[in-house]
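Colleague: no sequence on this one, just coordinates:
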C-alpha cells in the first residue's frame, strides 16, 4: 500500500463505517505523508493498524479535531519519523511496538488517552528520540513495560488531568516497569495518582539532567525505582502522599530534592542513594527515612512540620556531612525519642564542629579532641574506662617516682603489692596521698593534681557513656 491508497482509505472508506482496520500491510510513504482533518472521514471513530510496517521519511498527523477518534498502532514497525501535532482526539495508542524510527514527536495535542506500552514478557528494544511535550491528557495514560534503551525520552510540560465526570472511575497515570533512556519529566503536572513503580532509568554521560524538576504530583509512587545516575526533583510539589521505598541501584544515584514541597506524608524507607541533597524544602506531613543507606547526605534550611523518622539510617561517609545536616538529623531523632541513633549523630555533629574551629579556638578544639579520644563523645564506656586507667597509671608512675626516687626498690611480690595498692588508692579521686610521706615536696603536686583531674574526668566520661540510652 502506498501513501495515496492509505489516504484514500481514510478519506473515503468503502462503506460508511465507524471502524477502519488495516493489518499485515507494508505501507510505502517514500515521499512522506501528511494527514489532517480533511483527510479522515468524520464517520470513522477508530483507526487501527495491526502488524503494519511504515517505510519512508516521515508520517505526520496534524490538526485533527475529532473528539470521538481513536488511533491504534499494534505490533507495528516504523522506519520513518512520526509527528502528531495539534490533535484533539479521543485516544492515541501504541501497543507492543516492534521498532520506532529515529523520532516520535507528540506535541500540543489534547487527548483523552495516550498509551505506549509493551507487555509483561520480553519486549523489543525501542531506540530513538521520543518527544512528548506540551500536551493535555484528560484520562488514562500508560507507558507500562516500554523498553526504551537508546536516544532520549522527553515527557515535558504536559498536563494530565485524569478527569472522570462520574467520579466513579479513578484513572491512573502509569509508567510502571518501563525502561527509559535519558528521560526527562520536567514541568509536567500530574493532577491524579501516578505510578512509576519498578521503573528503570539510564543516562548517557552527557545526557539530560533534568529528570523530574518543577513537576507537580498528587499521589506519587516511586517504589523500587532504579533512577540510574541521577534523580533530580528540584522545585517539585507533592500534594498528596509520595512513596520512594526500596529505590536505588547499589549506591550510585545522585538524588536532589531541593526546593520541594511535600504537603502530605513522604516515605523513603529502605532506599539507597549515593547522595541525597535537600535544601529549602518543606515537609508538611510525616517524613520517613527509616533503614535508608547513603554515602553522603546534605540537609540545609528544611522545615519539618511533623516528625521526621531517621531510625536505622546509615551514612557511610558520615564524617563528610556538614554540621547543619547532622544537627537537623539529630534534632529529628531527639524529637522522635530515638536515643540510640541520636547519640551517634550528636557525636558526629561535635566532630564536624571541631573541623570548623579556627586556630585561635584551640581550647574548644582540645576539649572536643579529648572527649572523642576518651569516650567517642560519651558513646563508648569501655574506651573511657581504658582511658581512665591508662591516664591514672601514667600519672601514678610519675608520682611514684617522685615519692620513691631515693629509696631502693627491688622487684618482688612485696614491691609489686606495694605499687599496686598505691595505684588503686590513687584511682580514688578523694583519697589522700597513698604513701607515707604524702606530698612533702612541691614537684610531687604536679603529677598528683594532673592525675586526679584526669581520673575524675575519665570517671565522669564513663558514667556518661553508661547513661547514653537514658530518655
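Modeller: That came in fine, so what should we check first? Just so it is clear, the structure is predicted and the values come from calculations on it, not from any experiment.
Colleague: use CA for all of it now, contacts and neighbours both
Modeller: Fine.
Colleague: In space, what's closest to residue 388 - neighbours in sequence excluded?
Modeller: Distances taken as Cα to Cα, 6 or more residues apart in numbering put residue 458 closest to residue 388, at 4.7 Å, once the chain neighbours are dropped.
Colleague: Distance-wise, check that neighbour relative to residue 464.
Modeller: 10 Å (Cα to Cα, to the nearest Å).
Colleague: more neighbours, these two?
Modeller: residue 458 (26 against 19; other Cα atoms under 10 Å).
Colleague: State the number of residues packed around residue 239.
Modeller: 19.
Colleague: if I read this right, the residue nearest to residue 388 contacts residue 373, doesn't it?
Modeller: No - with contact defined as Cα atoms under 8 Å, residue 458 does not count as touching residue 373 (10.7 Å).
Colleague: And here is the other one:
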C-alpha cells in the first residue's frame, strides 16, 4: 500500500494495526492528535519520514507497540497521557523523544515504557533518546539493548510515587550496553535497578563522562555493571539502601561521587576498578568497601558518620594520596580491624616518605628512611632481623680492622674464630667492653676511631632490636 500523510493517520484511526508494510513518507512531518480508542501496533514495518509526533493524546488505556520495525524518523511523544509505549526487536530508530511540552499545564504521564531485545544480538542502536518531564507510573525498562552510538538523556522525570511499596513498580535497565548517559534532576521514588549493564562513552561525542547529576534515588541496585570511561554521580541523594557491588572497569575509567548524600547503608563490595573517587560527600549510615580492588582511590572531605568497612581492600598505593590512605586507616581503626589497619598505617608512612625531600624535611625524612631500612613500612620482623645482623656485621668489621690496625699489627687476620667470637659478643647490645678481649676490658682510649665506630654500631644495633620488637607487637592493641 502506498501511504500519504492522511491515509496513514486514517489507517491508524480505523484499523490500528499496520503489518509487513513500508510506510514511505520521506520529508513529511506528521502530527497525530487523535485520542484512539484502541491500541496501535506496527509489526515488521519500515517507517520513513522526517518526523512523526504523537501530540496531546489523552487516553490512559492506549498502548502503542513497535515490533521488529525499522523507524527512519524522529519519533516524538509530546504532552500525552497513555498506557504504554513498547519497542521490541527494533531494527533501527533515528531518535526518540518523550516530553511534556513547555507550558506549565502540559503533562506527560505513562504507565509503561519498555525496550526489549533491541539490537543485542544484531546491529547496535544508533539513536538519541531524550525523555524530559515525564511521569512513569508503573514501568520503565530497558532489556537486552545494545546502544553504542548516540545518547540517552533523562531530565526532570519522576518514576513511581512517594510512599509506595517498591515491589509494585518495575523500573530497571539491565543486560544492556548504554552509551553517553545523562540522568539529570530525576526523582526515583521507588526501586531502580541497573544490573549487568555496560556504560560506554563515544569519544566523538561532546560528553566528557556518563553522568548522574542532582538525582534523588531511593532503593538503587547498581550491581554487576561495567564501564569503559568515566562515570560520575554529582549532587545526588540516596535515601534508601544502595548497592554498587561487583563493578568492573574495563578501560581505565573513573567512578566518581561528588557532593552526594547517602542516608542509608551503601555497599561497594567485590568491585574491581581502576580509579574510585569520593569528594565532599556524607555517609549517614554504614558504607562498605570490603574485598574491593582499586588501582587508585581518592577520598577527600568525606564524612563517615557511622563508620566504613574497608576489610581486605587492595590498592596500588603509588598513585594514592596520603589523605585518602589516612581516612581508610582511621575507619579500619574504628572497626578494630588491626590487620588491615597496620597495613594502611604503613601505606600512609610510605606516602608521607615519598612526599618529603631531603633538603627541606631532613629530620622526618631521615627517621622514615631508618624505618624503611630496618623493618620497611610494613614492619617486617624478618627484615628487622636482617638489618640487625647486617648492620652489626658492618660496624663490627670496621671496629675489628681499626683495633687490629691500631693496636695489634701482628694479629693473624685469617683467624675466623676470633672474628666470629667477637662478632657474637658485639651483638649483646648492653656489653660495652672490647669484644676482642677475653677479659672485661674497655677499648683503649688511644683508639678514638674505634670508639666512634663501636658506639655508632651499638646505636644501630639497639635501633634494629627495638624495631624488631615493635614488629612483633604490631598486632597488639
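Modeller: Received it, and whenever you're ready, just let me know what you need. For clarity, every value in this text was computed on a predicted model and none was experimentally measured.
Colleague: Report the TM-score for the pair.
Modeller: These two chains, once laid on top of each other, score a TM-score of 0.91 by TM-score structural alignment, normalised by the length of structure 1; 457 aligned residues with a Cα RMSD of 2.2 Å.
Colleague: In structure 2, what sits opposite the residue nearest to residue 388 of structure 1 in the alignment?
Modeller: Superposed on structure 2 with TM-score structural alignment, residue 458 of structure 1 falls opposite residue 464.
Colleague: name the helices or strands packed onto the lengthiest helix in structure 1?
Modeller: Secondary structure of structure 1 read by DSSP state H shows that its longest helix is helix 381-404. Counting contacts by 3 or more Cα pairs under 8 Å, 6 or more residues apart in numbering; DSSP states H and E, helix 381-404 of structure 1 is packed against helix 362-375, helix 413-427, helix 445-466.
Colleague: That helix: average distance to aligned residues in structure 2?
Modeller: Here helix 381-404 of structure 1, set against structure 2 after superposition, deviates by a mean of 1.5 Å using mean Cα distance after the TM-score superposition for structure 1.
Colleague: Where in structure 2 does that helix align, residue-wise?
Modeller: Under TM-score structural alignment, helix 381-404 of structure 1 corresponds to residues 381-404 of structure 2.
Colleague: ok, and what's touching the matching stretch?
Modeller: 373-376, 411, 419, 423, 426-427, 436, 447, 449-450, 453-454, 456-458, 460-461, 464-465, 467-469, 471-472 (Cα atoms under 8 Å, 6 or more residues apart in numbering).
Colleague: Let me see the contact set for the residue nearest to residue 388 of structure 1.
Modeller: Here residue 458 of structure 1 is in contact with 374, 384-385, 387-388 (Cα under 8 Å, 6+ apart).
Colleague: and if you look at residue 26 of structure 1?
Modeller: 1, 52-55.
Colleague: Quick check: the counterpart of it in structure 2 vs residue 143 of structure 2, distance?
Modeller: Using TM-score structural alignment, the equivalent of residue 26 of structure 1 in structure 2 is residue 22. Separation of residue 22 of structure 2 from residue 143 of structure 2 (Cα to Cα): 27 Å.
Colleague: can you map out the helices along the stretch 1-150 of structure 1?
Modeller: With DSSP state H, counting those that start in this stretch, the ranges of helices along the stretch 1-150 of structure 1 come out as 3-11.
Colleague: which residues in it form strands?
Modeller: 19-23, 26-28, 33-35, 46-50, 53-62, 65-74, 77-85, 88-95, 103-107, 110-117, 126-133, 136-137, 141-142, 148-156 (DSSP state E, counting those that start in this stretch).
Colleague: closest one to residue 321 of structure 1 among those strands?
Modeller: Nearest to residue 321 of structure 1, of all the strands of the stretch 1-150 of structure 1, is strand 148-156, at 33.9 Å by Cα to Cα.
Colleague: mean shift of that closest one relative to structure 2?
Modeller: Counting by mean Cα distance after the TM-score superposition for structure 1, strand 148-156 of structure 1 comes out at 1.9 Å.
Colleague: which residues in structure 2 does that strand align to?
Modeller: Mapping strand 148-156 of structure 1 onto structure 2 (TM-score structural alignment) gives residues 147-155.
Colleague: can you pull the buried residues of stretch 277-286 of structure 1?
Modeller: Across stretch 277-286 of structure 1, burial judged by 16 or more other Cα atoms under 10 Å covers 277-279, 281-286.
Colleague: what's residue 48 of structure 2 in contact with, if anything?
Modeller: Contacts of residue 48 of structure 2 by Cα under 8 Å, 6+ apart are 22-26, 71-73.
Colleague: how about a cut-off of 7 Å?
Modeller: Residue 48 of structure 2 makes contact with 23-26, 71-73, according to Cα atoms under 7 Å, 6 or more residues apart in numbering.
Colleague: Over to residue 137 of structure 1?
Modeller: Each residue near residue 137 of structure 1 by Cα under 7 Å, 6+ apart is listed here: 110-113, 159-161.
Colleague: Would you mind checking those for buried ones?
Modeller: Buried, going by 16+ other Cα under 10 Å: 110-113, 159-161, out of these.
Colleague: Since that was my last question, I'll sign off now.
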